[in-house]
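In: what follows is a predicted structure for the sequence shown.
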Amino acid sequence: MKLLKKMIQTFISVLILVLILYITIMIIKPEKITSHLNYQFYTVLTDSMEPKIPTYSLVLVKKFQIDENIQLQPQQIITFHADRFGQKIIITHHFNKTEITDEGITIYRTNAEGKDQLDIYQTTREDLIGTYLFHIPYIGKIVLFLKSKFGFILYGEFLSIFLINALIKSRWEEEAQRHDE
């Protein structure tokens, strides 16, 4: 009976460690886990899509395949890479229309929620990430915290508590075995 209880405790401990590792990897480097999947989470950092998508929402995006022929509908919400003041960022906005440049390049024009004015971004096929599926309001704030230095400190605290707890339990079990003998 004691052996079975010990095996169950060990299994649960390993399961918790694997779960913590998985969550940590998903938060720090989600592309490592989801690179083979067709979906990706992103955090909305601005109010450009309010009230439809609140700031700090976690957005699930279905990624485009590289060879996929993309057919977007006007006002469909998409996520794409953009160059904003020399900095590469990821934006989620409404698709508005396509334009062909003089060089024959297709440009995907987008706009923010409730705005008729088109974005200034020259979004090409290579910049497109995927289409919006749904969002979870305000959860992105938690994800951002867990990616921060303070989040890493929190992970360290949880790991320390877990290890100290395991050490104390093993010492108690040793003492209990000594008293039983």
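Out: Looks like it arrived, so ask away. From a predicted model like this one, the values you see are computed outputs, not experimental measurements. Residues are numbered from 1 along each chain as shown.
In: please make it C-alpha for all contacts and neighbour counts, starting now.
Out: Fine.
In: which residue is nearest the centroid of this structure?
Out: Closest residue to the average C-alpha location of the chain: residue 41 at 3.8 Å, with C-alpha atoms, centre = their mean.
In: ok, longest helix in this protein?
Out: In the chain, assigned by DSSP state H, the helix with the most residues is helix 149-180.
In: list the buried ones in that one?
Out: Neighbour counts using 16 or more other C-alpha atoms under 10 Å place residue 151 of helix 149-180 among the buried residues.
In: packing partners for that helix?
Out: Here helix 149-180 touches no other helix or strand, going by 3 or more C-alpha pairs under 8 Å, 6 or more residues apart in numbering; DSSP states H and E.
In: what is whatever helix or strand residue 14 lives in packed up against?
Out: Applying DSSP states H and E as the criterion places residue 14 in helix 2-28. On a contact count with 3+ C-alpha pairs under 8 Å, 6+ apart, helix 2-28 meets helix 30-34, helix 139-147.
In: and the last one, how far from the chain's centre?
Out: What that stands for is helix 139-147. Relative to the centre of its chain, helix 139-147 is centred 9 Å away, using C-alpha atoms, centre = their mean, to the nearest Å.
In: which residues are contacting that helix?
Out: 27, 28, 42, 43, 44, 56, 57, 58, 151, 152 (C-alpha atoms under 8 Å, 6 or more residues apart in numbering).
In: of the residues you listed, just the buried ones, ChimeraX syntax please.
Out: Remark: buried members of the contacts of helix 139-147, expressed as a ChimeraX selection using 16+ other C-alpha under 10 Å:
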select :27,28,42,43,44,56,57,58,151
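In: okay, one more to line up with it:
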Amino acid sequence: MVLCLPLTVPRVLGFEIYTVVSGSMEPAIPTGSLAYVQGAQPEEIEEGDVIAFYGGRESTAIITHRVVENNTLEGEFTTKGDANEKEDVSPVPYRELIGEVAYTIPTLGWAAQTLTSTWGKASAAAAIGGALVLHLLGAWIRNRREEREEG
């Protein structure tokens, strides 16, 4: 239940949540981190801000990189992953911007991906079911003991 809080509360507050699956932003954002992204006006993004954006018109990939330049005249960003030697090949048009990364939580992304997978959901359901069975069994044993002591 507690693991659900980092996934649900921020969504209510307007954040999009993504799992970082590559090392392009290490060490600042380790692989497996959860990135919390809040919508932002492209013109307000500054050099050094970390943004999340779509990887291109035909791509569903979401990329998280640092802004090297915000070209407001052309309506595009120049970006670069911290661990990459060079800037990204193509500039990022404003229309591809998802938002600015507000904060990250290392490692929690892997847990979130696991819990939202079919296997993860089945495992969580089995764990909850097992805990319920143990609770009921404990209550039954306690009641039997009390009955024997009374009778």
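Out: All right, it came through fine. All figures in this text were calculated on a predicted structure; none of them were measured in a lab.
In: please determine how far whichever residue in structure 2 pairs up with the residue nearest to the centre of structure 1 is located from residue 93 of structure 2.
Out: Residue pairing (TM-score structural alignment): residue 41 of structure 1 is matched to residue 17 of structure 2. Residue 17 of structure 2 sits 21 Å away from residue 93 of structure 2, going by C-alpha to C-alpha, to the nearest Å.
In: which neighbouring elements make contact with the longest strand belonging to structure 1?
Out: Determined from DSSP state E, the single longest strand within structure 1 is strand 87-100. When contacts are defined as 3+ C-alpha pairs under 8 Å, 6+ apart, strand 87-100 of structure 1 packs onto strand 77-84, strand 106-111.
In: give me the mean deviation of the helix or strand just after the last one from structure 2.
Out: Stepping forward along the backbone from strand 106-111 of structure 1, the first helix or strand reached (DSSP H and E) is strand 128-136. By mean C-alpha distance after the TM-score superposition for structure 1, the fitted strand 128-136 of structure 1 averages 2.7 Å away from its aligned residues in structure 2.
In: what does strand 128-136 of structure 1 correspond to over in structure 2?
Out: Aligned by TM-score structural alignment, strand 128-136 of structure 1 falls on residues 97-105 of structure 2.
In: sorry, back to before: in the longest strand of structure 1, what's buried?
Out: With burial defined by 16+ other C-alpha under 10 Å, the residues of strand 87-100 of structure 1 counted as buried are 90, 91, 92, 93, 94, 95, 96.
In: likewise stretch 93-113 of structure 2?
Out: 93-94, 96-101, 104, 106-110, 112.
In: how far does the match of strand 128-136 of structure 1 sit from the chain's center?
Out: 10 Å.
In: give me the residues contacting it.
Out: 29, 33-42, 45, 49-54, 64.
In: try 7 Å this time
Out: 33-40, 50-54 (C-alpha atoms under 7 Å, 6 or more residues apart in numbering).
In: please apply the same query to stretch 59-71 of structure 2.
Out: Residues contacting stretch 59-71 of structure 2 (C-alpha under 7 Å, 6+ apart): 25, 46-55, 76-81.
In: quick check on these: which are buried?
Out: Looks like these have 25, 49-55, 76-81 buried, using 16+ other C-alpha under 10 Å.
In: surely residue 78 of structure 2 and residue 92 touch.
Out: Yes: if you go by C-alpha atoms under 7 Å, residue 78 of structure 2 and residue 92 touch, sitting 6.4 Å apart.
In: between the contacts of helix 139-147 of structure 1, which is nearest residue 2 of structure 1?
Out: residue 152 (36.1 Å; C-alpha to C-alpha).
In: without its sequence neighbours, what residue ends up closest to the aligned partner of the closest one in structure 2?
Out: Alignment note (TM-score structural alignment): residue 152 of structure 1 maps to residue 121 of structure 2. Distance criterion C-alpha to C-alpha, 6 or more residues apart in numbering; nearest residue to residue 121 of structure 2, sequence neighbours excluded, is residue 115 at 5.6 Å.
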